[in-house]
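>>> sequence plus the predicted model coming up.
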Amino acid sequence: MQRALAGLGPGPLEAQLSKLTHTVFQYYQRRPWLSRTLLKESLFADEPWARKFTAQVGRVHGALARLAEEASAQGELRPGVDGALFVVAYFSFFYFALISWVQGAHGAPVAMVEHLVHHHLEGLRPIKKSPRRRDR
């Protein structure tokens, strides 16, 4: 996860999230049985592993929240968008796609995440003002 986050580079938030999603799912898709085990164990782990998994998710959450807040500061998202809450939505999309893929219910999890993120971001982008018409 650290390498995946470090490899994002600059760019629009949607592109960065797409790159992260691709990178992580490439890892999972090369190791489907390990991925299933990791998912199961991370969701229902006992200590000390529960604390380790929670800490890893917290680090990723913090990094992505900073990216969302930067996107808001740069005008890519409306002012005041809560980056931490946006990342909760991203994680829900990501985990739903991961669980669906692991269960064999959805064969294109990356496309699913990208589609959901795109639609969510559309609702958070600045509202474009239409040019005023002059009445003659």
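That came through fine.

>>> going by C-alpha atoms from here, please, whenever you check contacts or count neighbours.
OK.

>>> Thr21: neighbouring residues, count only.
19 (other C-alpha atoms under 10 Å).

>>> these two touch, right, it and Pro109?
No - with contacts counted by C-alpha atoms under 8 Å, Thr21 stays clear of Pro109, the gap being 9.1 Å.

>>> what residues sit buried inside the lengthiest helix in the chain?
In the chain, taking DSSP state H as the definition, the longest helix is helix 49-73. Buried residues in helix 49-73, counted by 16 or more other C-alpha atoms under 10 Å: 53, 60-61, 63-65, 67-72.

>>> tell me where this protein has helices.
Counting by DSSP H, the chain has helices at residues 2-6, 13-30, 32-43, 49-73, 83-102, 109-122.

>>> what residues sit buried inside the second one?
The one in question is helix 13-30. Buried residues in helix 13-30, counting neighbours by 16+ other C-alpha under 10 Å, are found at 13-14, 16-23, 25, 28.

>>> and the last one, by the same measure?
Judged by neighbour count using 16+ other C-alpha under 10 Å, the buried positions of helix 109-122 are 109-110, 112-114, 116-118, 121.

>>> a markdown table for the residues you listed, including distance to Leu85?
Formatted as a markdown table, the buried residues of helix 109-122 follow (distance: C-alpha to C-alpha, whole Å):
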| residue | distance to Leu85 |
| --- | --- |
| Pro109 | 22 |
| Val110 | 21 |
| Met112 | 20 |
| Val113 | 17 |
| Glu114 | 18 |
| Leu116 | 15 |
| Val117 | 13 |
| His118 | 16 |
| Leu121 | 12 |
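
>>> adding another structure so you can compare the two:
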Amino acid sequence: MSYRTITIATLFGVAAVTLTGVAPNASAVVTRMGVMPDSNYGLATNYGTDCAATAEAYVDNAAEPVSFYDNGVLLGVVRPLGGIALFTWFPATTGPHTLSAVQAPDVTPIATVDVRVGTGVHVGFACLVFGS
């Protein structure tokens, strides 16, 4: 094999790797989900009505928007920063809630998180949560 043949093969290999790295990721999936209670505290649950909590969706595509749902009802759409999309959630009702998120072009949630919501009482910057 000649030096010229090896150089041409190397160039084609580098071009293939470069094009693969530049091509957009066709998939866009929420790989995992969580929810942080922020400054809320309760004995049975840390999530209260009208108290802010932060839903987080870990995604494999940092460009596509993420849609957040509460019990199947759309809450809002945000763009991820890096591999995480954050959404501030204010639960409106007590009881069980399933939070989910999808990233376009997906329409079926893969990652979900279940939380129970009690009655929230604002105390300064925090919320006390009763019941649930």
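Looks like it arrived, so ask away. Worth saying up front: this structure is predicted, and the values here are computed from it rather than measured.

>>> what's the TM-score for these two chains?
For these two chains in superposition, a TM-score of 0.27 is obtained (TM-score structural alignment, normalised by the length of structure 2); 63 aligned residues with a C-alpha RMSD of 5.1 Å.

>>> which strands or helices does the longest helix of structure 1 pack on?
Packing contacts for helix 49-73 of structure 1, counted by 3 or more C-alpha pairs under 8 Å, 6 or more residues apart in numbering; DSSP states H and E, involve helix 13-30, helix 32-43, helix 83-102.

>>> save those helices as JSON lines, and put in distance to Arg3 of structure 1 too.
As requested, the helices and strands packed on helix 49-73 of structure 1 are exported to JSON lines (distance: least, C-alpha to C-alpha, whole Å):
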{"stretch": "helix 13-30", "distance to Arg3 of structure 1": "9"}
{"stretch": "helix 32-43", "distance to Arg3 of structure 1": "18"}
{"stretch": "helix 83-102", "distance to Arg3 of structure 1": "18"}
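
>>> quick one: which of these is nearest Leu5 of structure 1?
Among these, helix 13-30 comes nearest to Leu5 of structure 1, with 6.8 Å by C-alpha to C-alpha.

>>> and that closest one, what does it pack against?
Using 3+ C-alpha pairs under 8 Å, 6+ apart, the elements in contact with helix 13-30 of structure 1 are helix 2-6, helix 32-43, helix 49-73, helix 109-122.

>>> of all the ones you listed, which one comes closest to Ile99 of structure 1?
With C-alpha to C-alpha, the closest approach to Ile99 of structure 1 among the helices and strands packed on helix 13-30 of structure 1 belongs to helix 32-43: 8.1 Å.

>>> list the buried ones in that closest one?
Buried residues in helix 32-43 of structure 1, counted by 16+ other C-alpha under 10 Å: 35-36, 39, 42.

>>> which residues touch it?
28-29, 49-50, 53, 102 (C-alpha atoms under 8 Å, 6 or more residues apart in numbering).

>>> go again with 7 Å.
For helix 32-43 of structure 1, contacts defined as C-alpha atoms under 7 Å, 6 or more residues apart in numbering pick out 28, 50, 53, 102.

>>> need the contact list for the third one.
Phe53 of structure 1 is in contact with Ser42, counting by C-alpha under 7 Å, 6+ apart.

>>> make sure Gly21 of structure 2 is indeed in a helix.
Yes - secondary structure of Gly21 of structure 2 (DSSP: H, G, I helix; E, B strand; the rest coil): part of a helix.

>>> beyond the lengthiest strand in structure 2, next helix or strand please.
Looking across structure 2 with DSSP state E, the single longest strand is strand 95-103. Next helix or strand after strand 95-103 of structure 2 toward the C-terminus (DSSP states H and E): strand 111-117.

>>> against Ala57 of structure 2, how distant is the closest residue in space to Ala111 of structure 2 that isn't next to it in sequence?
Nearest-residue entry for Ala111 of structure 2: Arg32, 5.1 Å, with adjacent residues in sequence omitted and distances by C-alpha to C-alpha, 6 or more residues apart in numbering. Per C-alpha to C-alpha, to the nearest Å, Arg32 of structure 2 is found 6 Å from Ala57 of structure 2.

>>> alright, calling it a day.
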